[in-house]
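Undergrad: Structure for the following, please:
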Amino acid sequence: MPKAWTLAARPQGNPKPGDFALIDVDTGPLAPGQVRVANRWLSVDPYMRGRMNDVKSYVPPFAIGEPMQGGAVGEVVESADPAFAAGDMVLHMGGWRDEAVLPAAELQKLPALPIDPQAFLGQFGMPGMTAYWGLLDVAAAREGDTVFVSAAAGAVGSTVVQIAKAEGMTVIGSAGGADKCEWVRSLGADAVIDYKSCGSLPRALGAAAPGGIDVYFDNVGGDHLDAALAVARANARFAICGMIDVYNDGKATELRFLARLIGMRVRMQGFIVSDYMARGAEFYRDMGGWLAEGKLRREETVHDGLAAMPEAFMGLFTGGNTGKMLVRV
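TA: The predicted structure is shown next:
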């Protein structure tokens, strides 16, 4: 019988193994318009932590005892809809399980690009779209800008680094540990700060960008956001993608340089990538072009087997991934 992960309890602080339970799911025969998909790759993403809390947000919370959702790539094994046939590879949100039965309208055939299927969960999927739209639309970054990217070794941050370099920007990345910093540097970053060993982050960022920054792409919040405020140039633009600093304990770091928001006329905007889903063709056009020009690279941290889902997810909050965190079913 197909299996899926659910919440056994809502996490208090950092998620722990006992917060999750593997359950049987009787998917039954297909109704007209439904498609059965055998999942091959599953995604874990930081935003999922928010859905584990019983609070109102831009997406409903996960229900205790019900299968969780998340990005997945799978193979159609049975279809009751003429738009899909057995063997089609599809992208959908029926993750955290080995098999999904979904309405055909909730499936997307993988675009015809020369990349591995799992890339559509990372650089060519939601994280890549987040990087693309956050940098180029929300922050309106342009050639000549100096861009600071936190969590630059992650799935979103590493793509921000590469898009910014492809568009002629100066890029400063932040990552934790020598290996991750070296990888970010290999992607083309002009400077990389090891936030675990740099001491004062505002001082380190000021040294890397003596003229200040024009754009901050925020995946972290906390001390990284404060450092960006400390060195922001006049009319800087901050794209607030995520704040992993507060996802588990909810305690925000004091922002000592917040008042510079006023004097420097900094524009700070949060965004949700789902706002841009209707513009996917633009994303695939540009990303496909950069891929063909050899300007994009990606890294994946892969766990094997459905049983590894909680471990992979928890690893997001302990620095356990370089690039995209994935589970291969």
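Undergrad: Going by C-alpha atoms from here, please, whenever you check contacts or count neighbours.
TA: Noted.
Undergrad: what about the strands in the stretch 51-200 of the chain?
TA: 72-79, 89-92, 99-103, 108-109, 146-149, 170-175, 191-194 (DSSP state E, counting those that start in this stretch).
Undergrad: run this one through as well so I can compare:
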Amino acid sequence: MNKQFLLASRPTGTPSSENFKLVEVPIPDLKEGEVLVRSLYISVDPYMRGRMNDYKSYVPPYSLNEPIAGGVVGEVIESKSSQFQTGEIVMGMYGWQTNGVVNGKDLQKINSDIAPISTALGVLGMPGLTAYFGLLDIANPQAGETVVVSGAAGAVGMIVGQIAKIKGARVIGIAGSEEKINYLKEELHFDEVINYKTTSDIKADLRNACPNGVDVYFDNVGGSISDAVLLLINQGARIPLCGQISLYNLEKVDIGPRMQPLLLINSALMQGFIVSNYMSRFHEALPQMAQWVAEGKIKYKETIVEGFENMPTAFLGLFSGENIGKQLVRVAD
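TA: A predicted model of the protein is given here:
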């Protein structure tokens, strides 16, 4: 039998456990070219919230009463594909299930000699690639420039900050707990970190942390935090627009300052992007990321929730800021 979490209803505002339904279904027999994978680690990501809404986006919305799709690292249990053998570790997008029957064309092998297999869903997976291309391709930070990262203790943000440090930039992080602040400063060597939950004046704190203005703003959160950062952008600033997690659960359209004049007078670039835009270039990024990890130039952190039954809990934790780094659910050893 296969356990699955289905999207039972579309959330209004912040999701709750009632939006998910746990079911058990038989595992179907394999067809030619298919592989049976036993899930080991399952990813939960902020973008999944957007797919729960029934509106047009860069990917289709989740269907009701269907398993929630997302990244999984698992072990091949049975194979009718010439590409995969029993016991191999693979990554696929079959989502919140304890087992997946997947076409071999939709799986990729994971080399556990490079790094722990969970990193295929984090620093050496979608979050790491998002940080790499968003920062280097759009922002191209230069030595001595000031880079500000919101959501700096998340799976993408902490990698962005470290790559910016590798490039010689001065890095300012924005995060939401003292534990996160300490990790970013003491372990990852961010130059300054601002706790947006405890500050009484984030604009003043940003001015103090960025006396020479902001050359690059990697935007993971949107909302009032981004409004405050954008007031400080320099001439020629670059703003990769990666996520807007502060807005995902709003029930009404958010009305904020109009930033076009700031972009205009500073000849600044704001560019939204999706990591899949760069799929044809993943082969150039992954070896470099793996090298930086092996050399200790990039550190990573994972928040791991144990047990498949806790998938919704792990997902909801993303929106209350419970995770540091990549949020994962460990389903099996």
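Undergrad: sorry, back to before: just send the strands of the stretch 51-200 of the first structure back as TSV, with mean neighbour count too.
TA: Formatted as TSV, the strands of the stretch 51-200 of the first structure follow (neighbours: other CA atoms under 10 Å):
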stretch	mean neighbour count
strand 72-79	23
strand 89-92	23
strand 99-103	21
strand 108-109	15
strand 146-149	29
strand 170-175	25
strand 191-194	22
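Undergrad: Quick one, which of the ones you listed gets closest to residue 159 of the first structure.
TA: strand 146-149 (10.1 Å; CA to CA).
Undergrad: contacts for the closest one?
TA: For strand 146-149 of the first structure, contacts defined as CA atoms under 8 Å, 6 or more residues apart in numbering pick out 157, 160-161, 164, 169-174, 209, 212-219, 228.
Undergrad: Show the buried residues in those residues.
TA: Burial by neighbour count, 16 or more other CA atoms under 10 Å: within those this picks out 157, 160-161, 164, 169-174, 209, 212-219, 228.
Undergrad: List the ones among these that fall in helices.
TA: 157, 160-161, 164, 228 (DSSP state H).
Undergrad: Let me see the ranges of the helices in the stretch 1-150 of the first structure.
TA: Along the stretch 1-150 of the first structure, the stretches classed as helices by DSSP state H, counting those that start in this stretch are 48-51, 126-133.
Undergrad: and if you look at the stretch 151-300 of the second structure?
TA: 157-166, 178-182, 202-209, 223-230, 260-265, 282-294.
Undergrad: on that earlier part again, need the helices of the stretch 1-150 of the first structure in CSV with distance to residue 104 of the first structure and mean neighbour count, can you?
TA: Formatted as CSV, those follow (distance: least, CA to CA, whole Å; neighbours: other CA atoms under 10 Å):
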stretch, distance to residue 104 of the first structure, mean neighbour count
helix 48-51, 24, 19
helix 126-133, 20, 23
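Undergrad: nearest residue to the spatially most central residue of the second structure other than its sequence neighbours?
TA: A centroid search over the second structure (CA atoms, centre = their mean) returns residue 127, at 4.3 Å, as the residue closest to the centre. Setting aside the residues directly before and after it, residue 127 of the second structure is nearest to residue 156 in space (CA to CA, 6 or more residues apart in numbering), at 4.9 Å.
Undergrad: Stretch 25-44 of the second structure aligns to what range in the first structure?
TA: Per TM-score structural alignment, the counterpart of stretch 25-44 of the second structure in the first structure is residues 25-44.
Undergrad: rewinding a little: of all the helices of the stretch 151-300 of the second structure, which lies closest to residue 237 of the second structure?
TA: helix 260-265 (8.4 Å).
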